[in-house]
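1. predicted model and sequence below, questions to follow.
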Amino acid sequence: MLRFACFAAAASLMLAGCSDSAEDADQAAATLDIPEVAPGDISLETMKEVTKTLSSDEFEGRAPGTPGGAKTLEYLVEQFKQAGLEPGNKGSWYQDVPLVEITSENFQPLTVNGGDKKLSFSYGDDWVGTTYRETDSIALKDSELVFVGYGINAPEKNWNDYAGLDMTGKTAVILVNDPDWESEASEGPFNGKAMTYYGRWTYKYEEAARQGADAALIIHDTYPASYGWNVVESSWSGPQAYAQRKDKGADQTMLNGWVQKDVAMKIMSATGHDLGDLMEAAKKPGFEPVDLGASISTGFDNTVRTFDSKNVVGVLPGNERPDEYVLYTAHWDHLGHCKADDTGDDICNGAVDNATGTAALVAIAAAQKKAGPTARSQVFLAVTAEESGLLGSEYYGANPVVPLEQTVAGVNMDALSLAGEAKDVTVMGMGKSQLDGFLESALKAEGRVATADPEPQNGYYYRSDHFSFAKRGVPMFYIDGGQDLVDGGTEAGAAYQADYTENRYHGPKDEYDPNWDWNGVGKDLQLFYRLGRMLAMSSSWPNWNDGDEFRAAREESCAASDAGC
């Protein structure tokens, strides 16, 4: 989550990780300036009210570019003002984020022609897809099917699933996750069971486009994907928002989509292949792509709309080093109208995901304001279009309101747990950076412990807005609710998470419940408050640990500037 470099030799001992010799992580952590912080006066009533309001039907699921999205932006500015924040973007509360919305409809069946065999699959039940191209219609016709394993081209790992292949006129059929996801340990060419970015669907579509493919179809498999087909169908149906591209998406594939695993099995069988055998081959170094000897066709119409969404930016200026910044982030958007449930409800309200995190921005900002100014400035950033691929945070990362080399670190809040009070917190990316020292101190003050992500194979570290900053070197906390509940232990914690994932995540039933237990949220808010305030009062610049994938980005960023870091 971070990157770092040294500039003032006389101050090097005060800057965490500031050493030309890349000190041992433990030794570097010992130099961190980690101040003690008193608990904040955080209003749970504010949390409840903001969460309830943002997830009401009036806000229509908070989709960017809709009336519900506009209401959300207005409401957040009002709440930021009440919390005591100042406009954070040169006198404005907003940062414009240019987007394009593509609504696809009139889907033709996905047909597969393999010799004398012809298969036809229906949209929704069997496959889903869309396009990133700003065009009135898509006509994919007789595109050759090629199985490309996990669809990875990683020169640094000596791995290329597209080796020797010209993808012009072809459709890539791709496995979800990365090759060693079934490992019991988090070790291997792709970090074992801990997913890397190569395992994310976003990467697979990006790489297929770079290879010149007509289309890319990912084979859905619930466990390595970490979500069921219902999530895929809900998320990929209806209007889809993307960052505007100068070429209007001409360099993208015509179609990016998913197919059910049993659909993939039928296709493989019809073309004389066995999906299980192909999956085994794809795990091994030296895998070669397989021409399936078949082609696919489909088509659909598009309605294209360009618009600006907005990030909301508020700041509490520091009183000693105001040009050094600590960041709080949460995404305000959700899916808007989506596939209706069995009651006919088609609003994905996003109460947990992420009205809770957005409400936390407001509640923590008010508490920080009440506690008085910190040495460093604190930025509160509510970003748009996370559900469309981290678009708002990605835009901010590429066009930062405050320089990233002057951004010390940050706290991302996404889908707070309402399972009740826990003895621990779940830390995504634990062990990656010196932020662990701040976390250990804060948890000790609260009598809790840190638990590593129990499902690193799901790649949660790459699925929220902190990633847009981490990949550019800024250290970011991403902390989820605990697994070991005070009432019921780990069994109850696992049951809560399973129920939410299966029954409410990205669906119409993620609604506000007046019977929620907010005690755990209160504890987590105190932790987020402490972490941000500790960083804002500290003189240290925590770095990524030596050897971490993001350390080089931090060092490059800092080396390019005379300020910050």
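-> That came through fine.
2. please make it C-alpha for all contacts and neighbour counts, starting now.
-> Noted.
3. show me where the stretch 1-150 of the chain has strands.
-> 86-87, 94-105, 110-114, 117-121, 127-130, 137-147 (DSSP state E, counting those that start in this stretch).
4. also this one, for the comparison:
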Amino acid sequence: MRAPIVCLLPFALVSAAASSPQISVQTLKSVDKELSSDAYEGRAPTTPAEEKTVAYIIAQMKAAGLKPGNKGSWTQDVPMVESTFANISPMVFVGGSATVSLAPNTDMVVRSYRVLPQIAVKDSEVVFVGYGINAPERGWNDYAGVDVRGKTVIILVNDPDWQTPGRDGLFEGRAMTYYGRWTYKYEEAARQGAAAAIIVHDTEPAAYGWGVVESSNTRPSLELDVPGDHLDQSAAIGWMQLEAAKRVFASVGKDFASLSEAAKVKGFKAVPLGLKASVSMTATIKRQKSKNVIGVLPGKTAPKDFVLYTAHWDHLGRCTPVKGDGICNGAVDNASGIAGLIALAQAHAKAGPAARSVAFLAVTAEESGLLGSQYYAEHPVYPLARTVGGVNMDSLNVRGAVKDFVVTGAGKSELEDLVKPFVAAQNRVIKPEPNPERGGYFRSDHFSFAKLGVPMLDAGSGEDLVQGGVAAGHKAAEDYVTNRYHKPQDEYDASWDWSGAVQDLTVYYGLGRQLAQGKSWPNWYKTSEFRSVRDKQRSGK
């Protein structure tokens, strides 16, 4: 059962709070077009393009009527360390019927969290650990009975029941849990002491093609600059192509498909492959600061309570060229989200201050692992216990008006109920995620806040287009994922239809305005993994 919601505004007051905001389509177009132009070189953090990007966002926030959000400053410094990898060797597996050599980029990609000028894994025993999950609360441990310290682990992507229809199953069926996310797999491998952790890429359970993996793992790697230089992590982390994995397993007479099926069953035991792996690389290390940008509309009567809107300003910068174009402009991902952030700032400023403060946070380094939002959540400008909740925006709908609304990772927080009247007011219906296996809940900045207790909504347009229905909407969504996502082709298009984005932004405005005008403190449902964190946080406010 979902936990009851307290202190909700009556529907009449919800409507009054929303009061038909003016979402400027011209703002959406102009901000997106500017930030995704080649002049911004793909907005990679810590590059010369960052200064230009940050200056533009500050100018837009100031023009919208916001105030500097960090004690008189528009920015928060985020200490980063950048590693540029070179001299990457093939990943060589010996001990089988024939040596298997995997070529960088073509067969595999590899990098390291460790901040060291030279990285090497030499003659490391290889173990297949299935999905690489250790979940005691679910009675599942792929590392049970095996010591992988100093070894190379090969891991399947997603979680064991990703092919199960619906949400039934130990790992929530088709919906990905955090155990299926690649970040978790590297974290757990490091906790187990693995020298190298290599995930097998398979397009359907990964939810993106090899091109996305390659472009994301062959550019300079950013991490938060912390004491210890991440030496507690595995020396090498990476991915290998599915066909490459099959060759590795075949070299010792193992059938990859059969072992993958066995790994889906509770009680699976890790399989030492009798191989040894080696790989090496060098790294050029640069320590510097990136910036989160923060603007605020101070509240009138409860200015120390904050409602939060977030969107990431960064993208991939220069990436693998396609037809001579080597700039990943990130027009949808996420110049559109920043455009939405500015349009919402304008709408709130035009409506005037609410009771509570409304903060607008443009974070850095989402594409590098949610680093900007992680840093803010761990070093908040506004105390998390006084942060009511909010909305994250990562890629707006530019395909046109829709009939549906989808909540990413549904079933977690009371914000999902608070948003229902605003969706209903547009005669839209709330539908389940069409692709829950993609693990969207763990792939954007709201997750950084969720882990530390703050309820954040990540939701928006579904695929049921007013013009063309579900078939057309699904086709357009799949076309974007296949042909533009994390590629140079994600460019601004003057023919985009922003009506769906306006629908969603109107919902976000209504929810945020209601929270800002009211006194409620929405929580996670009692069944949510984040509920206990929030309860403890709020009890000590």
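-> Structure's in. What do you need? The model shown is predicted, which means the values in this text are computed figures rather than measured ones.
5. circling back: looking at the strands of the stretch 1-150 of structure 1, which is buried most?
-> strand 127-130 (a mean of 24; mean count of other C-alpha atoms under 10 Å).
6. residue range for it in structure 2?
-> Using TM-score structural alignment, strand 127-130 of structure 1 lines up with residues 108-111 of structure 2.
7. re the thing from before, which stretch among the strands of the stretch 1-150 of structure 1 comes nearest Asp345 of structure 1?
-> Nearest to Asp345 of structure 1, of all the strands of the stretch 1-150 of structure 1, is strand 94-105, at 20.1 Å by C-alpha to C-alpha.
8. if we can go back for a sec, following superposition onto structure 1, what is the mean distance for the match of strand 127-130 of structure 1?
-> For stretch 108-111 of structure 2, the mean deviation from structure 1 after alignment is 0.5 Å (mean C-alpha distance after the TM-score superposition for structure 1).
9. got the contact list for that stretch?
-> Residues from elsewhere that reach stretch 108-111 of structure 2, judged by C-alpha atoms under 8 Å, 6 or more residues apart in numbering: 85, 88, 91, 102, 104, 213-214, 217-218, 221, 236-241, 244, 281.
10. do that again at 7 Å, thanks
-> Outside stretch 108-111 of structure 2, the residues that touch it by C-alpha atoms under 7 Å, 6 or more residues apart in numbering are Phe85, Leu102, Glu214, Asn217, Ala236, Ile237, Gly238, Trp239, Met240, Gln241.
11. kindly report the same for stretch 142-151 of structure 1.
-> Contacts for stretch 142-151 of structure 1 (C-alpha under 7 Å, 6+ apart): 161-162, 169-176, 178-179, 204, 279, 282, 289-297.
12. strands of the stretch 201-350 of structure 2, residue ranges please.
-> With DSSP E, counting those that start in this stretch as the criterion, the stretch 201-350 of structure 2 has strands at 221-224, 236-241, 271-297, 302-312, 317-322, 325-328.
13. in TSV: the ones you listed, plus distance to Thr47 of structure 2.
-> Output for those, formatted as TSV (distance: least, C-alpha to C-alpha, whole Å):
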stretch	distance to Thr47 of structure 2
strand 221-224	11
strand 236-241	24
strand 271-297	9
strand 302-312	16
strand 317-322	8
strand 325-328	13
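14. nearest to Asp77 of structure 2, out of those?
-> Ranking the strands of the stretch 201-350 of structure 2 by proximity to Asp77 of structure 2 (C-alpha to C-alpha) places strand 271-297 first, at 4.8 Å.
15. mean per-residue distance, the closest one versus structure 1.
-> Its matched residues in structure 1 lie on average 0.8 Å from strand 271-297 of structure 2 after superposition (mean C-alpha distance after the TM-score superposition for structure 1).
16. could you pull out the buried residues of that strand?
-> Across strand 271-297 of structure 2, burial judged by 16 or more other C-alpha atoms under 10 Å covers 271-273, 275-283, 285, 290-297.
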